[in-house]
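A.B. asks: Quick one, structure for this:
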Amino acid sequence: MINVEHVTMKFKMANDKIISLKETVVAFLSGKLHYEEFTALEDISFEVKKGEVIGIIGKNGAGKSTLLKIISGVLKPTEGKVSVNGNIVPMLELGSGFDPELTGRENVYLNGAILGYSEAFLKEKYLDILEFSELGEFINMPIRNYSSGMMMRLAFSIATVVCPEVLIVDEILSVGDEGFQNKSKARMLELMSGGTTVLFVSHSLEQVEAMCDRVVWLDQHKVRMTGTVSEVCKAYREYWK
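C.D. replies: Below you'll find the predicted structure:
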C-alpha cells in the first residue's frame, strides 16, 4: 500500500536575525541572506503492506511528523519518492482547517470538505459526528469559544467518520478526557479491524505494542531499526535506559 524509497528531506533555515518581511527582501536582494541547511530525514526506506498497522517511534526531533507529512503529500521530499495506493485520511494536526468564527456545525462541513468529503455525505453523517463528539448544544456555538479538548473531539469525529484505505495518525489518542480517549482508541481499533492500513506515531510504547504489527524506529533522522513490535520496542527501551 505504501512504498517509501530513499526519502531525504532538507530544509533551508535563515541564520540571520531578521524579524520582518521587508528585512528579508532587503537582505535577499543585497545578497546578505544566509541559510543553514537542516536535514530532517536521511535516506528513509520501508514498505507497508495492505492492512498493516505500522508504528513509528523515536524521540522528539527524529523526523516522525515530517515523514508522515511527506507520505500524506503535505510536503515534497528533497530526494526519493513515496507511492501510496489508496485514499489517505491524514490525522496530523486536528482542527487545522477550522474557522474560529464559524460554529461547530459549520466547521463540520468546512473541515469535511478539506478532507475530501462531499456535502451530501457530511449531511448524511452529521448526526453520527455530533453524537461521537459529545458536543451537544455547543455544536451551534462559534468554535473560538471551545476549549482545546472540545475542538479536538470535533476534529477527530470528522476525520474518522469514514473507513479510509490508508489512515495516518500522529499522536491523536490523547484527545479529550479519559472517557473520550478510550472511545477514540476503540474507534481506531474498529478502523484497523476493517482492513485499513495505518501509520501510527506515538510516544507511548504501550499504545504501539497494543495496536501495531510492525515498528519503524527513527533516530537522528534515519531508520535505526525495523521489525516486529516486540523486538523493536525491547531494543528501544534498552537503548534509552
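A.B. asks: From now on I want contacts and neighbour counts done on CA atoms only, so please keep to that.
C.D. replies: Will do.
A.B. asks: Give me the distance between the residue in the chain sticking out farthest from the centre and Glu23.
C.D. replies: Centroid-distance maximum for the chain: Ser30 at 39.1 Å, with C-alpha atoms, centre = their mean. Distance, Ser30 to Glu23, using C-alpha to C-alpha, to the nearest Å: 11 Å.
A.B. asks: tell me the contacts of the spatially most central residue of the chain?
C.D. replies: The centroid of the chain falls nearest to Leu92 when counting by C-alpha atoms, centre = their mean (2.4 Å). Counting by C-alpha atoms under 8 Å, 6 or more residues apart in numbering, Leu92 touches 65, 68-69, 168-172.
A.B. asks: doesn't Lys17 make contact with His34?
C.D. replies: No: if you go by C-alpha atoms under 8 Å, His34 and Lys17 don't touch, sitting 10.3 Å apart.
A.B. asks: Phe138 - that's part of a helix, no?
C.D. replies: Yes: counting by DSSP: H, G, I helix; E, B strand; the rest coil, Phe138 is found in a helix.
A.B. asks: wouldn't it be in contact with Glu131 here?
C.D. replies: No: counting by C-alpha under 8 Å, Phe138 stays clear of Glu131, with 11.9 Å between them.
A.B. asks: sorry, back to before: higher neighbour count, His34 and Lys17?
C.D. replies: His34 (12 against 8; other C-alpha atoms under 10 Å).
A.B. asks: quick one, what contacts the closest residue to Val161 other than its chain neighbours?
C.D. replies: Spatial nearest neighbour of Val161, excluding adjacent residues (C-alpha to C-alpha, 6 or more residues apart in numbering): Ile129 at 6.8 Å. Ile129 sits next to 154, 157-158, 161 when contact means C-alpha under 8 Å, 6+ apart.
A.B. asks: One more sequence to fold, the one below, so I can look at both together:
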Amino acid sequence: MIEINQVSMHYRIQRENIKSLKEFVVNVIKHKINYDEFCALDNISIQINQGEVVGIIGNNGAGKSTLLKLIAGVLTPTRGEIHVKGTIAPMLELGAGFDHDLTARENIYLNGAILGYSKEFLESKYDQIVEFSELHDFMEQPIRTFSSGMLMRLAFSIATIIEPEILIVDEILSVGDAHFAEKSAQRMKSLMSGGTTVIMVSHVLKQIEQLCDRVIWLEKGQVVLDGNAMEVCNVYRSKL
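C.D. replies: Below is the predicted model:
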C-alpha cells in the first residue's frame, strides 16, 4: 500500500529573528538572510502492506509527524520517492481549517471539503456526524463558543465518517472527555478491524502496543528498529 524509497526531508531554518515583511525584504536586498539546514528524515526506506497497523515511535523531533505528512501528501520529500495506493484519510491536525465565526453545521461542510468530501456525501452523512459528535443542541452555534473538547468531538466525527483504505493518525486518540475518548477509540478499532491500513503516531506506548501489529522506531530522522510491536516497544522503553 505504501512504499517509501530512500526518502530525505530537509528544512531551511532562518537564523535571523525577523519580525516584519519590510525587515525581511530589506535583509533580502542586503543579502543578510542566512539559513541553517535541518534534516528531519535521512534516507529512509519503508514498505507498509495492506491491512497492517503500524505505529511510529520516537522522541520529539525524531521525524514522526514529518513522515506522516509526507505519506499524506501534505509535504514533498527533498529526495526520494513515496508511492501510495488507495484512498487516504489523514487525521493530522483535527479541526484544521475550521472557521470559528461559522456555525458547527457550516463547519461540517467546510472541514469536510478540506478533507476531500463532496457536498452530496456530507449531506448524506450529516445526521451520522451530528449523532456521533453528540452536539445536537449546538449545531447552529458559532464554534468560537465551543470548548476545545467540543471542537475535537466535531472534528473527529467529520474525519472518521468514511472507511478509507489508508488511515493516518497523529496523536489524536484521546478526544474530549473520558466517555467520548472511549467512543472514539472504539471507532478507531472498528476502522482498523475492517482491513484499513493504519499508520499512527503516539507517545503512549501502551496505546501503540494495544493497537499496532508493527512498530517503527525513528530517531534523528533514521529508522532505529522496525518489527513486532511489543518487541520494539520493549527495546525503546529500555532506552528511555
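A.B. asks: what's stretch 98-105 of the first structure aligned against in the second structure?
C.D. replies: Across the second structure, the stretch matching stretch 98-105 of the first structure (TM-score structural alignment) is residues 98-105.
A.B. asks: what's next to the matching stretch, contact-wise?
C.D. replies: 107, 110-111, 138-144, 154.
A.B. asks: Pro77 of the second structure: which of these is nearest?
C.D. replies: Nearest to Pro77 of the second structure out of the contacts of stretch 98-105 of the second structure is Asn111 (C-alpha to C-alpha; 25.9 Å).
A.B. asks: Is it correct that that closest one falls within a strand?
C.D. replies: No: read with three-state DSSP, Asn111 of the second structure is helix and lies in no strand.
A.B. asks: Just to check, it is in contact with Gly95?
C.D. replies: Yes: counting by C-alpha under 8 Å, Gly95 is a contact partner of Asn111 of the second structure at 7.2 Å.
A.B. asks: now Phe38 of the first structure, what's its secondary structure?
C.D. replies: strand.
A.B. asks: Repeat that for the one 4 residues further on.
C.D. replies: Judged by three-state DSSP, the three-state class of Glu42 of the first structure is strand.
A.B. asks: Contacts only, for the residue nearest to it when sequence neighbours are not counted.
C.D. replies: In this structure, Glu42 of the first structure finds its nearest non-sequential neighbour in Thr8, 4.4 Å apart by C-alpha to C-alpha, 6+ apart. For Thr8 of the first structure, the contact set (C-alpha under 8 Å, 6+ apart) comprises 39-44, 77-80.
A.B. asks: Take these and map them onto the second structure. Which survive?
C.D. replies: Retained in the second structure: 39-44, 77-80, out of these (criterion both residues aligned by TM-score structural alignment, their matches' C-alpha atoms under 8 Å).
A.B. asks: quick check, nearest of these to Met13 of the first structure?
C.D. replies: Nearest to Met13 of the first structure among these, with distances taken as C-alpha to C-alpha, is Thr39, at 10.5 Å.
A.B. asks: ok, and the closest non-adjacent residue to the residue mapped onto that closest one from the second structure?
C.D. replies: Matched across to the second structure, Thr39 of the first structure falls on Cys39, judged by TM-score structural alignment. What sits nearest to Cys39 of the second structure in space, not counting adjacent residues and going by C-alpha to C-alpha, 6+ apart, is His10, at 4.4 Å.
A.B. asks: just Leu191 of the second structure next, same as before
C.D. replies: Closest to Leu191 of the second structure by C-alpha to C-alpha, 6+ apart is Glu163, at 6.4 Å.
A.B. asks: now Leu75 of the second structure
C.D. replies: Lys69 (5.7 Å).
A.B. asks: Show residues contacting the host helix or strand of Met192 of the first structure.
C.D. replies: Following DSSP states H and E, one finds Met192 of the first structure within helix 178-193. Contacting residues not belonging to helix 178-193 of the first structure are listed as 51, 53, 153, 156, 160, 163, 173-175, 198, 211 [C-alpha under 8 Å, 6+ apart].
A.B. asks: Mind doing that once more with 6 Å?
C.D. replies: 173-175 (C-alpha atoms under 6 Å, 6 or more residues apart in numbering).
A.B. asks: Average offset of it relative to the second structure?
C.D. replies: Taken over the aligned residues, the distance from helix 178-193 of the first structure to the second structure averages 0.6 Å (mean C-alpha distance after the TM-score superposition for the first structure).
A.B. asks: any idea which helix or strand comes after that helix?
C.D. replies: Going down the chain from helix 178-193 of the first structure, the next helix or strand is strand 197-201, by DSSP H and E.
A.B. asks: Against Ser202 of the second structure, how distant is Met230 of the second structure?
C.D. replies: As for Met230 of the second structure, its distance to Ser202 of the second structure is 15 Å (criterion: C-alpha to C-alpha).
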